[in-house]
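Undergrad: A structural model of the following input is requested.
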Amino acid sequence: MDEVDRSILAVLEQHGRISNAELAARVGLSPSPCLRRVRRLEETGLIRGYRALVDPAAVGRGLRVFAGIRLVRHARADVVAFERAVVRLPEVVQSHHVTGNYDYLLQVEVADLPAYEDFHANRLASLPGVAMVTSYVTMKTLSPDTA
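TA: The predicted model follows:
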């Protein structure tokens, strides 16, 4: 991977639907070599896919909560049971195994606070091996687009 590939990746990370002609112009290539590079980046797995960023509030997921999860035990069977269960919850849009005070950090999106209260009490806290859940309600999300 060279500097041109890095430039292609940087542009595609911000503008995944950019046309090949526009991408080529931004990175200083003609369209054919640019397209070959993009295809190679896809084939080698450096580009894993493309997706739409959906406004969560517009689809009934206006409340974002980060939940720190601590497990009771760290035996492999307990970890596997938790991981298999948590990835099945549609409210959990990202799940990260982390170091520090928690074992997992989850990004949860639900309609509102009563919906999160129900999710927390009836689904999240009852996952296999969960000892503790600490919730952080998002008040504002910052990104380069909002600055």
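Undergrad: Please make it C-alpha for all contacts and neighbour counts, starting now.
TA: Will do.
Undergrad: who's in contact with the helix or strand in which Arg6 is found?
TA: Here Arg6 sits within helix 3-14, counting by DSSP states H and E. Here helix 3-14 makes contact (CA atoms under 8 Å, 6 or more residues apart in numbering) with 18, 23, 27, 37-38, 41, 47.
Undergrad: Next, the second sequence, to be compared with the first:
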Amino acid sequence: MIELDDIDRALITALCEDATQSAGALGRAFGLSQPAAWRRIKRLRDAGVFEPRRVDLDLEQLGFGVTVYLGIKLATKGRVSLEDFERAVAAIPEVQTVQHVLGLYDYRLRVVATDLPDFERILRRRIMTLPGVGNVEANVLLSEERLSGPL
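TA: Sure thing, here's the model as predicted:
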């Protein structure tokens, strides 16, 4: 775990609000030189505080109008390894996240589809044929609000 001071926390907050800000602009905002701000950001990145950079896509604009969260209970954990299930589910492009969870289900998947018939096709042909799949519960996402800012 990395030790953070007030400037580190302020940099994290500012980058969460707008990750495109330059080290120079951040330095000016927090009374640092551009190299000093860059070194702090690099230290935070190297310590794993920031996830690798990625682009957040607007799924609706790309034609994915349905998001479904699936709870999956494996039928028999002894006969199929968790690694086999995880490897197989990771090969399905419509599955956006795979979470191994504790509780009623063994896994929680976030699946995107163009519409409900497309989701049904994905469920029948891809999800239900995965090794070890037992019970499946689907929850269709109706709306989503993003929480802004860092923890």
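Undergrad: next structured bit after the helix holding Arg6 of structure 1?
TA: Heading C-terminal from helix 3-14 of structure 1 (DSSP H and E), you reach helix 20-27.
Undergrad: which other helices and strands contact that following helix?
TA: Contact partners of helix 20-27 of structure 1 among helices and strands, from 3 or more CA pairs under 8 Å, 6 or more residues apart in numbering; DSSP states H and E: helix 3-14, helix 31-43.
Undergrad: Which one of those helices lies nearest to Val59 of structure 1?
TA: helix 3-14 (22.5 Å; CA to CA).
Undergrad: distance between the closest one and the chain's centre?
TA: 19 Å (CA atoms, centre = their mean, to the nearest Å).
Undergrad: Which positions within stretch 84-104 of structure 1 qualify as buried?
TA: Neighbour-count burial for stretch 84-104 of structure 1, counted by 16 or more other CA atoms under 10 Å, picks out 86, 91-92, 95, 102-104.
Undergrad: Over to stretch 71-86 of structure 2?
TA: Neighbour count says stretch 71-86 of structure 2 has 71-74, 82, 85-86 buried, by 16+ other CA under 10 Å.
Undergrad: And that stretch, end to end?
TA: One end of stretch 71-86 of structure 2 sits 14 Å from the other (CA to CA, to the nearest Å).
Undergrad: any chance you could map the strands in structure 1?
TA: For structure 1, the strands defined by DSSP state E occupy 63-71, 92-97, 104-110, 130-137.
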